[in-house]
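**Student:** what follows is a predicted structure for the sequence shown.
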Amino acid sequence: MADHDTPILQGLFHGGIHPAEHKEATAGRPIRELGVPEVLHVPLSQHIGNPAQAVVQAGDRVRKGDVLGKPDGFVSVPVHAPTSGTVTAVADYPAPHPSGLSAPAVTIEADGRDEWTDLEPHPDFEHLQPGEIRALVRQAGIVGLGGAGFPSFIKLNPGPDRAVDTVILNGGESEPYLTCDDRLMRERAGEILQGGSIIAYTVGAERIVVGVEANKPEAFAAMQEAAAGWPMVDVVMVENRYPMGAEKQLIQTITGREVPSGRLPADVGVVNQNVGTAYAIYRAVVHGEPLVERVLTASGAALAEPANLLVRLGTPIEEVARACGGYTDLGRLIMGGPLVGSALHATTAPVVKESNGLIFQARAEVDGALALPCIRCGACVDACPVNLMPNEMYNLARNKEFERIADYDLFDCIECGCCTYVCPSHLPLVHYYRYAKSEIQAKEREKEKADIARRRTEARDARLQREKEEKEAKRRAKKKASAKEEEGKGESGDAREAAARKAAEKRRSMRGEEAAGPEDATADSGEPSPGSDQQEPK
């Protein structure tokens, strides 16, 4: 247990809220491993970025850890088989998404053997180059397990122009109900720190700071004990204020550095990773295990026995509920926390990498109040941890004034839900911000496509004009060459004609001389010419 005199770092960010925690139902429950279900549905999209592309087909036998889908593009990671068995389908299946729509997934019928594929452990990771570690993390399919789902290998590559000196392991977990990170820190603190050391080695940082929220004294004590032999590690207790677990807010609280708008933590020398992500990186590098399971919190008043469970990815949510004694009077099912999570339509959807919580709220827990007009009370402005003006952004989003809303720094919104939580009119503010962001991004994509089409057209026109000019230049050059050739032919023809005339004259002159020569000779000698007075012999 942490000492009561342990200093608590106060959050340096504006706003924030203190919602009812609802953590008591699971905080005292150790992590329990859920068995492998008979059938698993593994979505090919489980993270931010492009979905993986299937590399298996129905009838294939796979082992635990085999690649089911390969990355598609840079912001993408593979997905792996969570157990051994036979692929029975590669087809659309209900996705754990608020839309309730289906998405491509690989269905596996488990064979009960849970046989691992061939693994390549690297216990002496210091012998690897940072690039090799990033490759291992990507090949293991690791993404942010705090709920963001961003591919972790990208965070581990801050770039040559960014000097990172600090790695923060985020143990804030400030959302209500969730206790999976709390339990992970209590039970596997050493492995988390080993994962943190791999991260620090990869990014070149010399310091690791573990930030634990003040409502987790047991986790704080466990991390301090594990860090006793790590000179580069500091374990600090931070204020219990939502959204302390948000990346920029935790960085500012621990380091005093503020990440500027539109910039990344690496721009201020920090890399931030969730403690669950650090644990997964440790398993991937040291043991060679890809990400095929995760710890999640199953809670809520509708659930009979709330718990912290180690669950295979692709496990139907219904199986998780069954392992917790089932549910009754379900009013709403949320994947993630109640403030930033997604409401799901069915328990047939599977557990994915982003599933840090499954909240089975009873009907009595669901706020069914109707939304009323904004009364401009300013409560949302006071609560916003990013110093935005949520009420103005709401009005602009509702009126589809997307060009104006950008002037209010819409994309700085971290969608924490503080504004929605404090709104006395029960306005779904965050939904409007997400809507506005998606519309703006869609317009930007359309503009980008139009710009690409315009540049292609301009390039084509320029090419055709260039080819036309080159063709005309060749034609003129050929014509000029022909003219010179004709001129050359004309000059040589005149010369030949003059030479021929001269030769002809010479020949005529010679013939004339030959004809006149004998007569002149006879006259000079005084002798008669042949045949003058003589007759030819008969």
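**Tutor:** Alright, I've got the coordinates. Numbers count the residues shown, from 1 in each chain.
**Student:** alpha carbons only for contacts and neighbour counts from here, please
**Tutor:** OK.
**Student:** show me the helices in the stretch 401-538 of the chain, by range?
**Tutor:** Along the stretch 401-538 of the chain, the segments classed as helices by DSSP state H, counting those that start in this stretch run 402-405, 418-422, 429-525.
**Student:** next up, a structure to set beside the first:
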Amino acid sequence: MSPVPLFGRFDPARLFSFKGGVHPETRKHLSAERAIEDMPLPALLRVPLLQHVGAEAEPLVARGDTVLKGQLIGKASGPISANVHAPTSGQVIAVGPFPAPHPSGLPVTTVTIRPDGADRWGPRLAKPHVATAAPETLAAQVAEAGIVGLGGATFPASVKLNLRARYDLDTLIINAAECEPYLTCDDRLMRERADEVADGAGIMARALGVRRVIVAIESNKPLAIEAMTRHRHVLDHVLQIKTVPSQYPMGSEKHLVKTLTGKETPARALTAEMGVVVHNAATAHAVHLALRYGEPLISRVVTVSGRGVARPANLRVPIGTPVADVLAHCGGLVATPERLLLGGPMMGQPIQNPRVPVIKGTNGILALTAGEARDQRVMPCIRCGLCVQVCPMGLTPFELKARIDAGDLDGAARVGLLDCLQCGCCSFACPSNRPLVQTIQYAKGKLAERDSAQHQREEAKRLAAARTARLAAIAEAKRAAMAQRKAEMAAKKKRAGQATTETAAKAPIPPAPSAEAPKAPPAGAQPDVQPAAPTDAPTDVQPGAQPDAQLGAQLGALANAKAGAQVEARADAKADAREAVE
């Protein structure tokens, strides 16, 4: 049964609108007609082990190792992580920290490979039969290939494919809006590889178990729409090709879902809770290569544009290629760029060092001149309210900035700090050039840092309390064991004393000495005195007595017998002495 959105029964032809958004100059003409080229291998490839959302992959190679193309060099280290593979064959010359392609420039663990030029493949990934394979098998192969969201979010794709186990899913949306200015990599991919993109979408639909697949393309890409329409039939699905308005941020997951289905995703909720999963068009193409040809994610299509580049282009670039080599392949820079960005001009990351590598989430390299970059002079807020009008999340960016500047992070969180998309619409519309989105990004980072520190303190307290309780329990157990041992020893001694008393009472009483004096032996004869025979120890000890009590009883009986023999011997000696005197 079709889902029922907020505005009535689902209508495949109907589109919905969302509040806010902007219409920046697209400037896609610089690279839109440039066919995809294969980037030659550079002299060095620097492959970071953290180029995805989640935990860093664990290195599986060391300096001096020889690797083959497609070989696993970094193993996913958690439920939210991704495998990393060698982009080509060659020798590992270093495994260690190298600056990340991020404004901070902080280092991450990086595998540096010197290509050997042979580009020799290692063993390919397993290729299951897509039409009959279980959904779990398809998702596992996507995970093995290290595929992440290639629209820039870099969330592990297999995690999204496994959402079928938690939510009742009915729709897969292929996000081909590509709403940021300058970027044309998805447009060219759909024009030139429409059948492969459609096949990847069909594979993901089987893995998710959905009934409907929608491919959303902005209206400024007519050739891509035409190409995808020719390949609508794939596996057991018929793709619905939907043309959406050219409006930024149409590529936002929640706003694309609202436009296509009318369903509004609650704050900080997942679209999967509404029955919808969104994947990027380039991600679908990567799934096709992995499941059909056993190729892991080792390269991606990148748009190189901006008036600071001699020759704008769309390139298939091996992961780990330095940005400087990509720019050199495009003829280099015509002038020192005002801004060098990885990604689009709205949400891209500025970089200072062109030696940083291309990673899985790099969909563009932009060299913007002073005429293309915005005026950087910051002026006071004039309370015009434009930032509020264009915010697609319905926030008040000027109030957020005021609270953040005052150090009131909790107050900023109360008025929607965590709901911000960081899309940059507010900064784009601000006539005073105030760094609204940059301030919000900083505040979200500080809030996350504070929350992490608070969590660490609470966890340390919990662990300390648990250790104290554990040690107290161990000490109490020792005291209880000692008390029990003392009680057992006291009981044993008591039982031994009782057994000795009973044995002594039961021992035979020796006979009294005879009053008749014995006769004296003849002269010269030895006294006929027989030695006293030892008396056997009594054996009439109680069967239930302990071994110690039995031994005590036997020793007591022996002592009584010995005393009786000594009395008899002394009596005999006295009699002999009297006879001698007489």
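**Tutor:** Sure, I can see it. Please read all numbers here as calculations on a predicted model, not as lab measurements.
**Student:** hang on, the earlier thing: closest one to residue 50 of the first structure among the helices of the stretch 401-538 of the first structure?
**Tutor:** helix 429-525 (15.4 Å; C-alpha to C-alpha).
**Student:** quick one: list the elements packing against the closest one.
**Tutor:** helix 390-398, helix 402-405, helix 418-422 (3 or more C-alpha pairs under 8 Å, 6 or more residues apart in numbering; DSSP states H and E).
**Student:** give me the contacts around the shortest one.
**Tutor:** Residues from elsewhere that reach helix 402-405 of the first structure, judged by C-alpha atoms under 8 Å, 6 or more residues apart in numbering: 393, 396-397, 436, 439-440.
**Student:** apply 7 Å and report the result again.
**Tutor:** Helix 402-405 of the first structure is contacted by residues 393, 396-397, 436, 440 when judged by C-alpha atoms under 7 Å, 6 or more residues apart in numbering.
**Student:** next one: stretch 51-67 of the second structure
**Tutor:** So stretch 51-67 of the second structure is contacted by 49-50, 73-78, 80-83, 89-95, 148, 154-155, 359-360 (C-alpha under 7 Å, 6+ apart).
**Student:** end to end on it, go ahead and measure it.
**Tutor:** 20 Å (C-alpha to C-alpha, to the nearest Å).
**Student:** so how far is it off the chain centroid?
**Tutor:** How far stretch 51-67 of the second structure lies from its chain's middle: 15 Å, per C-alpha atoms, centre = their mean, to the nearest Å.
**Student:** do the same with stretch 165-175 of the second structure
**Tutor:** Counting by C-alpha atoms, centre = their mean, stretch 165-175 of the second structure is centred 22 Å from the centre of its parent chain.
**Student:** can you list contacts of that stretch?
**Tutor:** Contacts of stretch 165-175 of the second structure (C-alpha under 7 Å, 6+ apart): 205, 210-216, 251, 272-273, 275-281.
**Student:** in strands only, show me those.
**Tutor:** 212-216, 276-280 (DSSP state E).
**Student:** hang on, the earlier thing: nearest to residue 291 of the first structure, of the helices of the stretch 401-538 of the first structure?
**Tutor:** Closest among the helices of the stretch 401-538 of the first structure, once you apply C-alpha to C-alpha, is helix 429-525, at 29.0 Å.
**Student:** residue 153 of the second structure maps to what in the first structure?
**Tutor:** With TM-score structural alignment as the criterion, residue 153 of the second structure lines up with residue 148 in the first structure.
**Student:** excluding its backbone neighbours, what's nearest that match?
**Tutor:** residue 354 (6.7 Å; C-alpha to C-alpha, 6 or more residues apart in numbering).
**Student:** contacting residues for the aligned residue in the second structure for that neighbour?
**Tutor:** Residue correspondence to the second structure (TM-score structural alignment): residue 354 of the first structure is matched to residue 361. By C-alpha under 7 Å, 6+ apart, the residues touching residue 361 of the second structure are 150-154.
**Student:** OK, contacts around residue 326 of the first structure?
**Tutor:** 303-304.
**Student:** tally of neighbours for residue 332 of the first structure?
**Tutor:** A count of nearby residues for residue 332 of the first structure, using other C-alpha atoms under 10 Å, gives 18.
**Student:** surely it is within a helix?
**Tutor:** No: read with DSSP: H, G, I helix; E, B strand; the rest coil, residue 332 of the first structure is strand and lies in no helix.
**Student:** quick one: contacts for the spatially most central residue of the first structure?
**Tutor:** For the first structure, the residue sitting closest to the mean C-alpha position, by C-alpha atoms, centre = their mean, is residue 75 at 2.3 Å. Counting by C-alpha under 7 Å, 6+ apart, residue 75 of the first structure touches 49-50, 151.
**Student:** which one in the second structure is aligned with it?
**Tutor:** In the second structure, the residue matched to residue 75 of the first structure (TM-score structural alignment) is residue 80.
**Student:** now its match: how far from residue 325 of the second structure?
**Tutor:** 31 Å.
**Student:** you'd agree the residue nearest to the centre of the first structure is in a strand?
**Tutor:** No: secondary structure of residue 75 of the first structure (three-state DSSP): coil, not part of a strand.
**Student:** what are the ranges of the strands in the stretch 101-250 of the second structure?
**Tutor:** 107-115, 171-176, 212-218, 233-234, 237-238, 240-244 (DSSP state E, counting those that start in this stretch).
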